[in-house]
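Peer 1: Give me a model of this one.
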Amino acid sequence: MQPDATNDNSWRGIMRINCDLSHSGYNDPIVYPGQKDAAHLHRFYGNTLLDENSDIASLFTSGESSCQGNTLNRSAYWVPALLAPLYDPQTSQRLTDESGDPAWQIVPAVVGGDDEAHEIFYYSAGVDDLSSIQPIPLGLKMIAGSHMGMPGMEQDTSIVRWHCQSWESSDATNPRWSASIPECTAPDRLRMDIFFPSCWNGTDLDSADHKSHLAYPVNTGGPNGTVCPASHPVPIIRVSFHYAYGVKPEVYDPQSRSSRGWRFASDMYEVSTTTPGGMSLHGDWFNAWHPEALQAVLDGCIRQRLDCHDGNLANGYRLTGTRPGSQNDVPIVNKGMGY
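Peer 2: This next block holds a predicted model:
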């Protein structure tokens, strides 16, 4: 099946893949390499063996992947866990944990599952000159968004954002976005988008702040359109995460039947009805794609301005389906902020 061309005022060229949840934990091999349980609670996708000791050699040569393509895509993708207050299903009373503190539960994302595909990882074009885009170098680490986002320090919704699916938000026609988690009412879904930088300095696979080696494209307003800045001249494939969370009875606020009170595990401020959670929205990505497979994504889908779904490489081949990870449950410690 040949993918359709992208629509005007939409993605320039794109490949969307499904991933299933791999595992959960308090590790972060980018920010806290070698330090076990040093981070807030994360949900990991992709490489099934990712832990605090993972590096490019271990990612590229070991483990399977919960994403389409399996060992062709051993990359690691992770985000903080989304948490909801835990209520008694019979009385709707707020429950407490073993320490007597308010209890929390994980809100699962609608991901993986080839029978109900929900594309959550996109590879697309960030600049207008598609011929200039290069594959992402093997081993590149990057972070989009900031764990420091909080009231008074809201993040730019062109980089990270929340919205209710019923809003039918669109960059082209209806740019209705929120820097914090809105109250989406059942049976709606809460959506989040994270756009990673797609301009590289051409030298470094990482930097001290895990961001300075990359930059976002700029719109020149002239004939060249959107380009990379001179400080980061190499356009690479743009990575973005797109998740949906079902507002269901087992996780919604029983009074409003909404996402009221939900928080991100990285939120370092008190979440309340007047101060919604999610302002610390961010994500991490560590590239371990097989170079030939990622080149096929670039050549077949992005440069050809095609809308490739479900692992279709637009060259007669399709990536294999998702596989489940361990999907382990770990304790929610300190509102998900960790040990």
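Peer 1: C-alpha from now on. contacts and neighbour counts both.
Peer 2: Will do.
Peer 1: where exactly do the helices run in the stretch 51-200 of the chain?
Peer 2: Along the stretch 51-200 of the chain, counting by DSSP state H, counting those that start in this stretch, helices occupy 56-61.
Peer 1: What residues does the residue nearest the centre of the chain make contact with?
Peer 2: Centroid-nearest residue in the chain, with Cα atoms, centre = their mean: residue 241, separated by 3.2 Å. Residues in contact with residue 241 (Cα atoms under 8 Å, 6 or more residues apart in numbering) are 120-122, 192-195, 283.
Peer 1: Residue 257 reaches residue 186, doesn't it?
Peer 2: Yes. With contact defined as Cα atoms under 8 Å, residue 257 counts as touching residue 186 (5.9 Å).
Peer 1: Tally up the residues packed near the closest residue to residue 143 other than its chain neighbours, please.
Peer 2: Distances taken as Cα to Cα, 6 or more residues apart in numbering place residue 284 nearest to residue 143, at 4.5 Å, with adjacent residues excluded. By the criterion of other Cα atoms under 10 Å, residue 284 has 23 neighbours.
Peer 1: do the same with residue 220
Peer 2: Using other Cα under 10 Å, residue 220 is surrounded by 12 other residues.
Peer 1: Is it correct that it is in contact with residue 128?
Peer 2: No. Taking contacts as Cα under 8 Å, residue 220 lies outside contact range of residue 128: 10.9 Å.
Peer 1: Spell out which residues are contacts of both of those two.
Peer 2: In the contact map built from Cα under 8 Å, 6+ apart, the residues linked to both residue 220 and residue 128 are 226-227.
Peer 1: Do a quick rundown of the strands in the stretch 1-150 of the chain.
Peer 2: Counting by DSSP state E, counting those that start in this stretch, the stretch 1-150 of the chain has strands at residues 4-5, 14-17, 21-25, 42-46, 76-80, 82-85, 104-106, 121-124, 141-145.
Peer 1: this one as well, want them side by side:
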Amino acid sequence: MRSTSLTVKALACLAAGVASVSAQRDYYFNFGSSAVVQERLDPLVNPGALAGHVHSVVGGNAFAATMDFGTTQSSSCTSVDLIADKSNYWMPSLYFHKNGKFTLVPERSPKHKIYYKYGDRGQPGADRSEFPKGFRMMAGNANLRSDDGSLGSAGSQLQWYCHGPEVQSAGIPKGFTSCPHGLAAAMRFPSCWNGQDFNKDQPLAHMAYPTTGLGLIDGCPAGFQKARFPEIFIEFWLEVSQFDGQYGPNDSPFVLANGDPTGYGFHMDFLNGWQEGVLARAMRTCRPGNTGDPLDSPQCFGAGSVQNGDAKERCKKATSVNEDIGLNGPLSQLPGCNPIQAGPGLATKPANCPGGAAVRSSSSGPSPATTAGLAPTTTSVPVPTTSAAAGPRPTDTVPPSGGSSEMSPPSVNSTSGEWKGAGCFLDALNPRSLGSRPQWWGQKISSSNCVEHCDSIRAKYAGTENGGQCFCGNELLKSASRPGKCTSKCEGDGSEICGGPGHLSIYSRDGLVSVTKRRTHRRHIRHFSASV
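Peer 2: This next block holds a predicted model:
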């Protein structure tokens, strides 16, 4: 199977960071998200109508069949960590196919991991622009059923990964009968723009991938140097443990909502809903991937900019489509007209597709796609400014939110005895402060079961983060005590606290912890292409 710039280690270390290649310094931040809805809508490719297949949708809860920038800003909440981001990101849902039945595969924490990469050479964001209002783009091709050459280091870098057996490939891999730590798909968006708006008849025409990994505008191909945006990279996580033992290592039981059993037709869509000016300011000064700046620091998005896990999990919208997508049990066919097509040629849409579903109307629905904030298909969108003097200070980004005075998490018990809370600590990136990756083992996280797991593998420290992550390790790297920043309730036990966004609730047997400082301890993870 073709290799890509996404190495085995890169996806195993799902949040370890972005490559630091040669003398180049990359700047990036990442945040988690839950689905705000799963439904058969796509305002980019099928505006105002039903989409061809079911999507998992992330971000603002104003998602609708027809959208513009104003629609995104009407969202009353967002399902991502950063409150100022009311964008929508969506991708095809996954089904398990056996005996003629299609079972919707649930998503697992961290569900959607979203990375924004920008800047290099000691100048974070110096040559990157924020997205214009109404900006839209896609990555991938829903009709692909084999590698057409667009998936490698110069393209979308599509990669599927079965966490546990450590199996990966550009398409959905084989060679396993269980993924104890989850099945994930990862893909990056193009970042070079020609100044034109999205055209649903040529959805990839206005964007291109950079010709080098450098964050400078001249790293874009000719004709696509109107602006260079931050590079978005998303990992989509699925919980497949309920299907253990139901398939063999040579079987292909998983199929995307578009009828694709190969995984090559995985794709993603983005509609910008960032509060104007916020992203541009953060890219100039925020360096979380290099120095460990917290996202709510003045250098990044400012105080109150990051919401807790409960708030984003509560952000949902009612489906706008009158259709059963499998939330209540297996289906006899995929929603829409999507027979299984394995290729290797491009998939085609069958003629005379049956109907049956409809988009619910709403008196308060979104405005037409040609209203202010979204240019008609053939026009240019103004190039955004990156002037350092523009806009308010980062601390003015969003209103402050309440915090907690939590100093040290309470003690918890394991089979070998009591572990004591050692405090709330910053989780730095590249590398992580307490381990290369979350230690998933197939259940929702609580501080108690995280400690139990870390104790079972004889780790010195246990740490929970952002309500749903568990890390184990024998040393704490590049960290600092951050009282009051661990406020996220555990997904597995709402009575317990499991760290916070970018912060760890640390436990040890004696309640003590020491921070190890290593200047040379750095990982060079290639989540993004360095150069081609």
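Peer 1: what residues are up against the residue nearest to residue 143 of the first structure?
Peer 2: Residue 284 of the first structure sits next to 30, 77-79, 141-144 when contact means Cα under 8 Å, 6+ apart.
Peer 1: which one in the second structure is aligned with it?
Peer 2: In the second structure, residue 284 of the first structure lines up with residue 269, judged by TM-score structural alignment.
Peer 1: Quick one: work out the angle between the strand or helix carrying the residue nearest to residue 143 of the first structure and strand 141-145.
Peer 2: Following DSSP states H and E, the helix or strand that holds residue 284 of the first structure is strand 282-286. Strand 282-286 of the first structure runs at 170 degrees relative to strand 141-145, counting by axes from the mean of the first three to the mean of the last three Cα atoms, to 10 degrees.
Peer 1: Strand 282-286 of the first structure vs the second structure, average offset?
Peer 2: Aligned to the second structure and superposed, strand 282-286 of the first structure gives a mean residue distance of 0.5 Å (mean Cα distance after the TM-score superposition for the first structure).
Peer 1: a helix runs through residue 301 of the first structure, doesn't it?
Peer 2: Yes. With DSSP: H, G, I helix; E, B strand; the rest coil as the criterion, residue 301 of the first structure is located in a helix.
Peer 1: Roughly how far does residue 47 of the first structure sit from residue 128 of the first structure?
Peer 2: 31 Å (Cα to Cα, to the nearest Å).
Peer 1: Please read the previous query as pertaining to residue 27 of the first structure.
Peer 2: 37 Å.
Peer 1: neighbour-wise, which of those two wins?
Peer 2: residue 27 (25 against 16).
Peer 1: any idea what the more buried one aligns with in the second structure?
Peer 2: Using TM-score structural alignment, residue 27 of the first structure pairs with residue 41 in the second structure.
Peer 1: In the first structure, what stretch matches stretch 53-67 of the second structure?
Peer 2: Using TM-score structural alignment, stretch 53-67 of the second structure pairs with 40-54 in the first structure.
Peer 1: buried ones in the matching stretch?
Peer 2: 40-54 (16 or more other Cα atoms under 10 Å).
Peer 1: I'd like the distance from that stretch to the chain centre, please.
Peer 2: 13 Å (Cα atoms, centre = their mean, to the nearest Å).
Peer 1: Span of it from start to end?
Peer 2: 17 Å.
Peer 1: Give the aligned range of the biggest strand by length in the first structure in the second structure.
Peer 2: The longest strand of the first structure (DSSP state E) is strand 238-246. Strand 238-246 of the first structure lines up with residues 231-239 of the second structure when matched by TM-score structural alignment.
Peer 1: what sits up against stretch 195-208 of the first structure?
Peer 2: With Cα under 8 Å, 6+ apart, stretch 195-208 of the first structure has contacts from 126, 137, 139-144, 158-160, 213-217, 228-229, 231-241.
Peer 1: Just the buried ones among those residues, please.
Peer 2: 126, 137, 139-144, 159-160, 213-217, 228-229, 232-241.
Peer 1: Strands of the stretch 201-350 of the second structure, residue ranges please.
Peer 2: 207-208, 227-228, 231-238, 254-256, 267-271.
Peer 1: Pull the number of nearby residues for the closest residue to the match of residue 27 of the first structure other than its chain neighbours.
Peer 2: Among residues not flanking residue 41 of the second structure along the chain, residue 51 sits closest, at 4.6 Å (Cα to Cα, 6+ apart). Counted by other Cα under 10 Å, the residues lying close to residue 51 of the second structure total 20.
Peer 1: Distance check, residue 51 of the second structure against residue 44 of the second structure.
Peer 2: In terms of Cα to Cα, residue 51 of the second structure sits 9 Å off from residue 44 of the second structure.
Peer 1: cool, and residue 178 of the second structure?
Peer 2: In this view, residue 178 of the second structure and residue 44 of the second structure are 35 Å apart by Cα to Cα.
Peer 1: Over to residue 134 of the second structure?
Peer 2: 11 Å.
Peer 1: Likewise for residue 73 of the second structure?
Peer 2: From residue 73 of the second structure to residue 44 of the second structure the distance is 17 Å (Cα to Cα).
Peer 1: Also residue 280 of the second structure?
Peer 2: 24 Å.
Peer 1: Then residue 165 of the second structure?
Peer 2: Counting by Cα to Cα, the gap from residue 165 of the second structure to residue 44 of the second structure is 37 Å.
Peer 1: next one: residue 113 of the second structure
Peer 2: From residue 113 of the second structure to residue 44 of the second structure the distance is 22 Å (Cα to Cα).
Peer 1: Skipping its backbone neighbours, what lies nearest the counterpart of residue 145 of the second structure in the first structure in space?
Peer 2: When the first structure is aligned by TM-score structural alignment, residue 145 of the second structure is paired with residue 150. In this structure, residue 150 of the first structure finds its nearest non-sequential neighbour in residue 279, 5.2 Å apart by Cα to Cα, 6+ apart.
Peer 1: before we move on, what about residue 160 of the second structure?
Peer 2: Residue 160 of the second structure's closest residue in space is residue 185 (Cα to Cα, 6+ apart), at 4.4 Å.
Peer 1: No further questions, thank you.
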